[in-house]
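take this sequence and fold it.
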Amino acid sequence: MDITTALFYVFSAVLLGASVRVITAKSTVHSALFLILAFFSASCVWMLLKAEFLAITLVLVYIGAVMVLFLFVVMMLDITSDRVRDGFWKHLPMAALVGVLIALEMAAILMPGFRLKEAPELSAAAAKLGNTKLLGIEVYTHYLYPLQIAAVLLLVAIIAAIALTLRRRKDSRSQDPSEQVKVKKADRLRIIKMAPTVEAPAAPAADNNTGAA
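Purely as a prediction, here's the structure:
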């Protein structure tokens, strides 16, 4: 067993252990941290498979952006998952059965793709391009239409998410920029001419020092 195979088994074991702890940890913050560990282990496995672009994308996008944002939300909102986990052990047998069936179906579909007698050898020119550039050429030439369809689906999902959050509430106050632009100076400031008022002089106080005759 060489060092690459040993590292593959180590990272795979860490990945499986972290994945189990994601759904079994009592704290939501701990689950998020174990998910970060699972992503990092998967990134290491991809590095061993010489998929450097996918590995660095997983670290930058999921660990560096998505999971950090998720941790901020969880820690700021103080979300408790006790009620969600009330029926966890009750539904565990059915969930495990469904998970095993899904794993078997994925294995039946994906395993034929790994049964290659000899891996195709790259030409010298293709080997000089590098993994990332070859991936970009493959995606934007042979898989251009699926890429565009995926982009349209993501755009529709973004618009749907924005539409769901734009529900108007009666107790909320908002500003209308179009109405603010139409406002003129006369609508905001009105000058009124008023006659000046002069206060009357105060009457002199009676002299109390004058004595009676």
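
going forward, measure contacts between C-alpha atoms and count neighbours the same way
Will do.

if I look at Ala151, how far off is Gly136?
The gap separating Ala151 from Gly136 is 16 Å, by CA to CA, to the nearest Å.

meant to ask about Leu110, not that
Applying CA to CA, the value for Leu110 to Gly136 is 23 Å.

return the residues in contact with Val29.
Residues near Val29 by CA atoms under 8 Å, 6 or more residues apart in numbering: 71, 74-75.

among those residues, which are in helices?
In helices, defined here by DSSP state H, the members of the contacts of Val29 are 71, 74-75.

which among the contacts of Val29 count as buried?
Buried residues within these, counting neighbours by 16 or more other CA atoms under 10 Å: Leu71.

which of the contacts of Val29 lies closest to Ser81?
Nearest to Ser81 among the contacts of Val29: Val74, at 10.6 Å, using CA to CA.

nearest spatial neighbour of the closest one, chain-adjacent residues omitted?
Excluding the flanking residues, the one nearest Val74 by CA to CA, 6 or more residues apart in numbering is Val29, at 6.8 Å.

next up, for comparison:
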Amino acid sequence: MLTGLEAAFFYLFAFIAVASAFMVISSRNPVHSVLFLILTFFNAAGLFMLTGAEFLAMILLVVYVGAVMVLFLFVVMMLDVDFAEMKQGAAQYAPIGASVGIILFFELVIVLGGYTFAPQLASTVAKHTPDLATRSNTAALGDILYTDYLYYFQISGLVLLVAMIGAIVLTLRHKEGVRRQSIAAQVGRTPATGMEIRKVKSGEGI
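Coordinates of the predicted model:
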């Protein structure tokens, strides 16, 4: 049960998070959208702190705000992207987007309705939360990730690795006339191929 001060901070963080999230999709300037998204992450981290999930709050700030969003902000500011041209023809994808949104909405309604009408379902699908006085939130999360779901955690890392390699391969373009380093050719050099002797006449260059 939230106390008066905790409830005040909850409503403050929640209101700013919802308002800034709305500004992300309504701002015409992409730089402003990124800044509002950073503000949304900050308030979401505050909500995590209120629930005692300090590790998730710090990860949200360090990974998303400190790395992803700042990098995205620099990319948007440095690249001269014509967003008006990119948005042309978006109306033809509106029915597909609306259908996906409706499906996600009904899925959220089913999940929230299930927890409302059958609160005992949470005890069947969630692991028991340890006492915070004896086990910290970070240690409990580590127990779950690296014991119960170790193989799934490793598989997710492999999926991200494959996605990164695929993105590099798909975007790599070789240009003609550009000298590139070949590690195999360097390792395979012999004295016969690594040295060439030429006779130069006096007063002439090579």
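
make a markdown table from the ones in helices among the contacts of Val29 of the first structure and add distance to Leu189 of the first structure to it.
Formatted as a markdown table, those follow (distance: CA to CA, whole Å):
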| residue | distance to Leu189 of the first structure |
| --- | --- |
| Leu71 | 49 |
| Val74 | 48 |
| Met75 | 47 |
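
what do we get in the first structure for Phe36 of the second structure?
Using TM-score structural alignment, the equivalent of Phe36 of the second structure in the first structure is Phe34.

so what's that match up against?
Residues in contact with Phe34 of the first structure, defined by CA under 8 Å, 6+ apart, are 18-19, 21-22.

mapped onto the second structure, which of the residues you listed hold?
Under the criterion both residues aligned by TM-score structural alignment, their matches' CA atoms under 8 Å, these that remain in contact after alignment to the second structure are 18-19, 21-22.

element containing the counterpart of Ser43 of the first structure in the second structure?
Taking TM-score structural alignment, Ser43 of the first structure has Ala45 as its aligned residue in the second structure. Take DSSP states H and E as the rule and Ala45 of the second structure turns out to sit in helix 30-50.

buried residues in that helix?
30-31, 33-50.

ok, now stretch 53-71 of the second structure?
Buried residues in stretch 53-71 of the second structure (16+ other CA under 10 Å): 53-58, 60-61, 64-65, 69-70.

returning to what we had before: which non-adjacent residue is nearest the match of Ser43 of the first structure?
Ala57 (4.3 Å).

aligned to Leu154 of the first structure, what sits in the second structure?
Here Leu154 of the first structure is matched to Leu160 in the second structure, going by TM-score structural alignment.

please apply the same query to Pro177 of the first structure.
Pro177 of the first structure maps onto Ile183 of the second structure when the alignment is built from TM-score structural alignment.

now do its match against Leu170 of the second structure, distance only.
Distance, Ile183 of the second structure to Leu170 of the second structure, by CA to CA: 22 Å.

one step back: Arg115 of the first structure versus the match of Phe36 of the second structure, what's the distance?
Distance from Phe34 of the first structure to Arg115 of the first structure, by CA to CA: 33 Å.

Thr80 of the first structure and Lys26 touch, don't they?
No: proximity of Thr80 of the first structure to Lys26 does not meet the contact threshold set by CA atoms under 8 Å, at 9.3 Å.

in three-state terms, label the residue most central in space within the first structure for me.
When the first structure is reduced to its mean C-alpha position, the nearest residue by CA atoms, centre = their mean turns out to be Val66, at 4.1 Å. What DSSP: H, G, I helix; E, B strand; the rest coil gives for Val66 of the first structure is helix.

looking at the ones in helices among the contacts of Val29 of the first structure, which is nearest Asn131 of the first structure?
When those are compared for distance to Asn131 of the first structure (CA to CA), Leu71 wins out at 32.3 Å.

is it true that the closest one touches Ser31?
No: here Leu71 of the first structure does not reach Ser31: they are 9.9 Å apart, not a contact under CA under 8 Å.

mean deviation of stretch 33-40 of the second structure from the first structure?
After superposition onto the first structure, the mean distance of stretch 33-40 of the second structure to its aligned counterpart is 0.9 Å, using mean CA distance after the TM-score superposition for the first structure.

much appreciated, bye for now.
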